[in-house]
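A.B. asks: here is the input, now give the coordinates:
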Amino acid sequence: MRRFLRHPVRLVPLAFLLAIGIGTGLLMLPSMTVRHEAAPTLTALFTATSAISVTGLAVVDTPGFWSTPGLIVITVLTQIGGLGILTGAALVILTVSRRLGLHNRMLVQAETLEYGIGNLRRLLLHIGGTVLVCETVMTAIVTARLWLGYDYPLGRALWSGGFHAIQAFNNSGFSLYPHGLLSFSRDPWVSLPLALGSIIGGLGFPALFEAAREWRRPTRWAVATKLTIWGSAALVGLGFLTFLLIEWGNARTIGQYAVTDKLLAAFTQIALSRTGGIEVVSTTGLREESYPLLTGLMFIGGGSASTAGGIKVTTFFLLAFVIWAEIRGEPDVTVGHRRVATASQRQAVTVSLLSVAIVAVGTSLLIAVTNKVPFHSALFEITSAFSTTGLSAGVTSALPDSGLLLLTVLMYIGRVGPLTLGSAIALNTRHRLYRYPEEQPIVG
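C.D. replies: Alright, predicted model coming up:
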């Protein structure tokens, strides 16, 4: 057992389970609900898992069911889940003792996928500083807008601004408003800062730091940084144009908006749909053509070692380069004059195919336990849970207990699964002293 627990990759899912258990216990206290009654166990478990996994799916009306202490617990759980329990623990150790042992550094590597042990102290300081600055700036802008533009009392404006800033940066979908940010979809001072914060939080700290350090010389970026930065820009740009084209005349979403408001609402919704999950445009009013677009963006997710979920942008575009090299008959897969290791290609294929299988099985199970959910809605909900995005097609709140348990498991798997799988593959590479004879079976 000691050998099992000593391995950092194995500790990550256990740490998240512990946090979910503590969060569930706290949310079951009577003071956490508006009625001062203990929340049902499944409701507390689902909400705690959704917060720790930075998903944001809700089975109850968040502002109408949870009291202020309950909302504070959800906020804290979201912040812990976004940074990663082990990263946060390492930050505390660094602050208190001013030193990190090798074992603690390996624990943080399992969560951040940063294998440069010598740079770990600086990495942790940069993470803490980045989170503090981004969330503070977002809070200040949104608070000022609510206070000066909507006549909110200062305390209420500060609470709303801080809550949504934490949710946006950590790419979670909880909101203090029953319909998300629909009432602010045409207000750039509220929706735009949160959308940009979600993009920054979803890039991933390694890519974000390298891009900031070498912003004058992007040609010197590592392959992972190039794929993350340019891939995210491409996904947001293409998603924005496609969503705008589909929903331009839809009166249930942005059809009645002015042109500038349509552009703003479409951009912020796509930016938040990839990883954030805060609703800016009515999800239940979308045309059916928009569901495959949003489902694909959620499945891809954000950058590695970020607050976002999904199979990750790097994985998706690495597979695209693998396909392109195979079509062209190239012997190597190259990105930016760099040859991609075969092990990385195999990891990308493994993570992607397993994720597809999980989503496919989850969708089938959800349809089986409900018998009423259309296929596109079931796929959308399952993908949202697995990718820890948090958008909903209006299905979650109407699911039976078996459906809620299924989404709970998928949120947990989506948060620790791809991370643990990728780390396990990378840390368990075997080197044989012999090789079998080669054979080429027929493919396709």
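
A.B. asks: switch to C-alpha atoms for all contacts and neighbour counts from now on
C.D. replies: Will do.

A.B. asks: the strand or helix carrying residue 132 - contacts with which helices or strands?
C.D. replies: Using DSSP states H and E, residue 132 maps to helix 120-149. With contacts defined as 3 or more C-alpha pairs under 8 Å, 6 or more residues apart in numbering; DSSP states H and E, the packing partners of helix 120-149 are helix 85-97, helix 154-169, helix 188-203.

A.B. asks: could you identify which of those is most buried?
C.D. replies: Highest mean neighbour count of those: helix 188-203, a mean of 25 (counted as mean count of other C-alpha atoms under 10 Å).

A.B. asks: gap between it and the chain center?
C.D. replies: 13 Å (C-alpha atoms, centre = their mean, to the nearest Å).

A.B. asks: show the subsequent helix or strand relative to that helix.
C.D. replies: helix 205-213.

A.B. asks: flag every buried residue along that following helix.
C.D. replies: Across helix 205-213, burial judged by 16 or more other C-alpha atoms under 10 Å covers 205, 206, 207, 208, 209, 210, 211.

A.B. asks: what's the answer for stretch 21-40, then?
C.D. replies: 23, 24, 26, 27, 28, 29, 31, 32, 33, 34, 38, 39.

A.B. asks: of all those, which two lie farthest apart?
C.D. replies: 23 and 34 (17.5 Å; C-alpha to C-alpha).

A.B. asks: next up, for comparison:
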Amino acid sequence: MVAFAALVLLGTGLLSLPQATETGEPAAPATALFTAVSAASVTGLVVEDTSGYWSVLGEVTILLLIQVGGFGVMALATVLALVVGRRLGLRMAVYTGTEAKGVSLGEVRQLVTGVLYVTLVFEGALAVLLTLRWWLAYDLNFFSSLYTGIFHSISAFNNAGFSLYSDSMEGFATDPWITVPIALAVIAGGIGFPIWVELWRFSRKRGEARHWSVHAKLTAGMSAALLLIGLAAFLTLEWNNPATMGALNVREKLLTGFFQAVMPRTAGFNSLDFGAMNTQTLLVTDILMFIGGGSAGTAGGIKVTTFAVLMLVIYSNVRGEPTVHAAGRRLSQATVSQATTVALLSLGLVLSATLALMTITSFTLDQILFETTSAFATVGLSTGITGDLPVLGQMILVFLMFVGRIGPITLASALAMRRRSRAYELPEERPIVG
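C.D. replies: Below is the predicted model of the structure:
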């Protein structure tokens, strides 16, 4: 919490400099803070147009905040310790293990180096593809194409959603050479770094017994299912909407449907105008954003594994089974309790923020719920009301983005400081449920 807050304060200070804006006037404190939190939490919500309001210094500051925020404050500190000191202290290993959410102490070094390699490979490959496309197919010189390609590659892989275009990717909605690589990078960053480490280990075990972990199976299976559900929902609900997909041909509808089905994984790019979408589509997007992506990755939300555990709990209870099983393994009660806690805390925060914004603004429920869910799940999608919110409303979103990045369970643990044990237990009694 302290490290992330320090990163936000540093970013706010840099964005408050007169040189950080195009006009040369210092940004308002609320604007600088909101943008810094949005970038560091890899959300993507903006109150000012990124390319029109911020100078090159401001854009580079945003880009660095995205990179550091996506990579993880503790993971970055560990990499620096490995490079400089050639050794990893116990305290730093424990901190990084906490940031990685469940990685054992002995795996920290391998995880962090894997995070670094995966980040460089995906961001580098995407930057090359986007640079060539913008240079060869659009009216951009090589250096502008290179800058634009690097900016969007870092933003995409880190699931940030910041764009140098005021309409995000709407101008390239039917260009598969831009939208498909960006979507694939979003999936790669959002699926979670432990999955890529496991893939690497899996490929090295030639001739040996190779097994996927329960985490990998749940993450991959649920991610694929949600992607297909999102694609089907967008195509069904927006197929004939004249303001979104209505004027496109079948190929273009499939392309834009796929792109928008990926983005609620917490990326924040949009190739269609969410402000013109049907209310039903916004509700489906709310659900997908709230679930989010994979654990220990650049995605936000309660995470697909949390959602999968909750579904398995319901399935087990309906069947009358005393324990929860997944992929040939029994899930511990601690896992079930943690998933329930994360989901309920997250739901409570989103609903409380929604009620607060409805009290102080005149926007509709579907607009406000979309905005609060997007902020908490660090998505960055918006119906276009972010810049019109009062300062108090923007600060509510700042709080949601901050908490959404570090995780409700991490925040609760940091505030509690230690686990308390009971000296005795009271007699058991069961209330009527339902």
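
A.B. asks: still on that earlier bit, cross the buried residues of stretch 21-40 of structure 1 against helices and list the overlap.
C.D. replies: Within the buried residues of stretch 21-40 of structure 1, residues falling in helices by DSSP state H are 23, 24, 26, 27.

A.B. asks: what does the second one align to in structure 2?
C.D. replies: In structure 2, the residue paired with residue 24 of structure 1 according to TM-score structural alignment is residue 12.

A.B. asks: structure 1: matching residues for stretch 39-52 of structure 2?
C.D. replies: Going by TM-score structural alignment, stretch 39-52 of structure 2 sits over residues 51-64 in structure 1.

A.B. asks: now do the end-to-end distance for that stretch.
C.D. replies: Chord length of stretch 51-64 of structure 1, first to last residue, is 17 Å (C-alpha to C-alpha, to the nearest Å).

A.B. asks: just the helices in the stretch 201-350 of structure 2 please.
C.D. replies: Assigned by DSSP state H, counting those that start in this stretch, the helices in the stretch 201-350 of structure 2 fall at 214-238, 250-262, 279-291, 304-319, 333-360.

A.B. asks: quick one: which of the buried residues of helix 205-213 of structure 1 is nearest residue 61 of structure 1?
C.D. replies: Proximity of the buried residues of helix 205-213 of structure 1 to residue 61 of structure 1 (C-alpha to C-alpha) peaks at residue 205, which lies at 32.6 Å.

A.B. asks: matching residues in structure 1 for stretch 396-406 of structure 2?
C.D. replies: Using TM-score structural alignment, stretch 396-406 of structure 2 pairs with 406-416 in structure 1.

A.B. asks: rewinding a little: tell me roughly how far the helix holding residue 132 of structure 1 lies from structure 2 on average.
C.D. replies: On superposition with structure 2, the mean distance recorded for helix 120-149 of structure 1 (mean C-alpha distance after the TM-score superposition for structure 1) is 0.8 Å.

A.B. asks: returning to what we had before: need the helices and strands packed on helix 120-149 of structure 1 in a markdown table (columns: distance to residue 413 of structure 1).
C.D. replies: Below are these laid out as a markdown table (distance: least, C-alpha to C-alpha, whole Å):
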| stretch | distance to residue 413 of structure 1 |
| --- | --- |
| helix 85-97 | 16 |
| helix 154-169 | 20 |
| helix 188-203 | 18 |
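
A.B. asks: closest to residue 420 of structure 1 out of the ones you listed?
C.D. replies: The nearest among those, by C-alpha to C-alpha, is helix 85-97 at 13.1 Å.
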